[in-house]
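**Q** Predicted coordinates and the sequence they were generated for:
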Amino acid sequence: MNWISNYVRPRINSIFSRREVPDNLWSKCDDCGAMLFHREIRDNLNVCTNCGHHMAITPRDRFETLFDGGVFAEIDVPEPVADPLHFRDQKKYPDRMRSAQKSTGEKEAMLVAHGEIGRTPIVAAAQDFSFMGGSMGMYVGNAIVAAAEAAVEHRCPLILFSAAGGARMQEGILSLMQMPRTTVAVQMLKEAGLPYIVVLTHPTTGGVTASYAMLGDVQIAEPNALICFAGPRVIEQTIREKLPEGFQRAEYLLEHGMLDRVTPRKELRGELITITRMLMGLPPAIHGDLPSPDETSTSSAPAEDSETK
């Protein structure tokens, strides 16, 4: 044994040996294929810094960037019957649910919360496409009803972020019944004179599009989001014709009058603050961390000073 064996060889091995790199450090853009560092893409709200492609974002991450200071309170949603039809395909329905809950860390496909954006109280509901395709089942119906009831109770707007592949087949007709249920929930808001704003994200399809996702007072979509009832591939196979470029994408629907705005994700919070305050008859938001000054306190302050003098 000499100094080459004891020192030089281990040193060379340590320099050239392969180091294990965690798999979750990099993400690949679905559109342009660019490799993006996880912190970089998280800071950019899951929007590709190379091409601007809007990738999926979980409801919890969305709420952390939407609400003031990332602070919000979750609203309880009544639990439906676990497996009403005893449905089974390749797996039992309860097994699929447990698998989705384990992979997403969420209880179901929709998260409902209450908080403030720009010092404006709101109720927000967001679907999680990674949870069984964001499919609309009885829980999602209960979530929207609970969100509408909370908005009426707090006298504040309801903002809903849709992302779904349609109704949940494992619940059959009970899933389709959520379409009229959620329509009635939206009507509750309209009768109370409260704004209902929908942000359609990629993809929003099926029975979700045919119900609560297209009933907003203001319809906003993220860029290039697929918004439809039947998908373009199904339509092409049915009519045996080639569809126009960009058919059923957000920009196409905006041009044809089905949407009010197409807004990038990084600009969405500011736009929602402006719209909610406008619809609630409130003055424009004051930029900064302090709340708007109270008109009564500011108007009475000079009078008190004059009395003391």
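**A** Nice, thanks for sending it over. The shown structure was predicted, so the numbers you read here are calculated from the model rather than taken from an experiment.
**Q** drop to CA atoms for contacts and neighbour counts, all remaining ones
**A** Noted.
**Q** so what's Val199 up against?
**A** Contacts for Val199 were tallied using CA atoms under 8 Å, 6 or more residues apart in numbering; they are Ile159, Leu160, Phe161, Ser162, Gln219, Ile220, Ala221, Glu222.
**Q** all helices for the stretch 201-309 of the chain, in order.
**A** Using DSSP state H, counting those that start in this stretch, the helices of the stretch 201-309 of the chain run over residues 206-209, 232-239, 250-255, 265-279, 295-308.
**Q** Out of the ones you listed, flag the one nearest His86.
**A** Set against His86 and scored by CA to CA, the helices of the stretch 201-309 of the chain come closest in helix 206-209, at 22.1 Å.
**Q** Mind putting the contacts of Val199 into CSV with neighbour count?
**A** As requested, the contacts of Val199 are exported to CSV (neighbours: other CA atoms under 10 Å):
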residue, neighbour count
Ile159, 24
Leu160, 23
Phe161, 23
Ser162, 28
Gln219, 19
Ile220, 25
Ala221, 29
Glu222, 22
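**Q** re the thing from before, just name the most buried of the helices of the stretch 201-309 of the chain.
**A** Mean neighbour count (mean count of other CA atoms under 10 Å) peaks for helix 206-209 among the helices of the stretch 201-309 of the chain, with a mean of 23.
**Q** next, the one to line up against it:
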Amino acid sequence: MLKDLFKKQRKYATITMPSEQAKREIPEGIMQKCPKCGTIMYAKELEKNLKVCKACGYHFSMSAPERICATVDEGRFFEYDVDMLSEDPLGFPDYRKKLKSDMEKTNLNEAVVTGEGTIGGYPAVIGVMDSRFRMGSMGSVVGEKIARAAERAVTKRYPFILFSASGGARMQEGVLSLMQMAKTSAALERMHREKVLFISVLTNPTTGGVSASFASLGDINIAEPGALIGFAGRRVIEQTVRQKLPEDFQTAEFLLKHGQLDMVVPRTELREMLIRLLDLHSYGREHE
């Protein structure tokens, strides 16, 4: 009897592993694991929180349709240049095949979606890059769509908000992709001369020729927390300067600290921040 009174309690609960049949019955993609903190969460809950981990604040990638849905007022987006498609000017091996594969996978025609919509009731021209399509690389069509969006912003006197997510210039188009840096920069310079607001939002990742051109030319430059932003990769830079770089090098926080960004805004607060900026801009336009 006394032995039963002082019976040792188990420190750990018994864990029952699901059977193979149970595993098969769980729909694929119902759970997602945070790559930063390892927290496992329901995919639907993650989507409700705009794909931001509630445990550590890690920002998962968003597709262009998801970003547009999270940013613009419901039903207030009208897409530009839907039918523009990339060609294969250099006859690069398998380029056409890869473009077709990305079109089927993403249901997009290119790595950027441009159009106009309202945010908090304020009209704006909006561009969103999608890293699922050729890693968001900038080819001739991407550059042309962004330049045309900037021109429409000038014509309509609407602010231009561009979300960048890119691995840089598209190697399959060679020098033609590099020319897009000059084209987009020239279009944004016209916006500057015409005093039309350009807000650049840099997301993870924004690198290469995109970071070296239009992504860094905003009147206001905003980034999401933890976003990788830079031109060349860490290893290349370390080999060139022969120095060990800081751990947070090329992060949004590092760039903010060194004056390359105006603010770092969590995704869950970004729409409200954009509305505030558009409101301030609208007030300023009324009193010019």
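**A** Good, I have the coordinates. These figures come from a predicted structure and were not determined experimentally.
**Q** Can you lay out the helices of the stretch 201-309 of the first structure as TSV showing distance to Val112 of the first structure?
**A** Putting those into TSV (distance: least, CA to CA, whole Å) gives the following:
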stretch	distance to Val112 of the first structure
helix 206-209	17
helix 232-239	31
helix 250-255	25
helix 265-279	17
helix 295-308	33
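**Q** circling back to that earlier point, filter the contacts of Val199 of the first structure down to the ones in strands?
**A** In strands, judged by DSSP state E, the following of those are found: Ile159, Leu160, Phe161, Ser162, Gln219, Ile220, Ala221.
**Q** from those residues, which is closest to Glu295 of the first structure?
**A** Ile159 (27.7 Å).
**Q** roughly how far apart are the aligned residue in the second structure for that closest one and Leu245 of the second structure?
**A** Using TM-score structural alignment, the partner of Ile159 of the first structure in the second structure is Ile161. According to CA to CA, to the nearest Å, Ile161 of the second structure and Leu245 of the second structure sit 32 Å apart.
**Q** Can you show me the helices along the stretch 1-150 of the second structure?
**A** Under DSSP H, counting those that start in this stretch, the stretch 1-150 of the second structure gives helices at 2-5, 20-25, 43-48, 64-71, 95-106, 140-156.
**Q** which one of the ones you listed lies closest to Ala182 of the second structure?
**A** Judged by CA to CA, the one of those that comes nearest to Ala182 of the second structure is helix 140-156, at 9.3 Å.
**Q** helices or strands up against that closest one?
**A** On a contact count with 3 or more CA pairs under 8 Å, 6 or more residues apart in numbering; DSSP states H and E, helix 140-156 of the second structure meets strand 112-119, strand 122-129, strand 160-166, helix 174-193.
**Q** let's see 7 Å
**A** Where contact means 3 or more CA pairs under 7 Å, 6 or more residues apart in numbering; DSSP states H and E, helix 140-156 of the second structure is packed against strand 112-119, helix 174-193.
**Q** what about that helix, how far off from the first structure?
**A** After superposition onto the first structure, helix 140-156 of the second structure lies on average 1.2 Å away from the residues it aligns with, using mean CA distance after the TM-score superposition for the first structure.
**Q** Helix 174-193 and that helix, what's the angle between them?
**A** 10 degrees (axes from the mean of the first three to the mean of the last three CA atoms, to 10 degrees).
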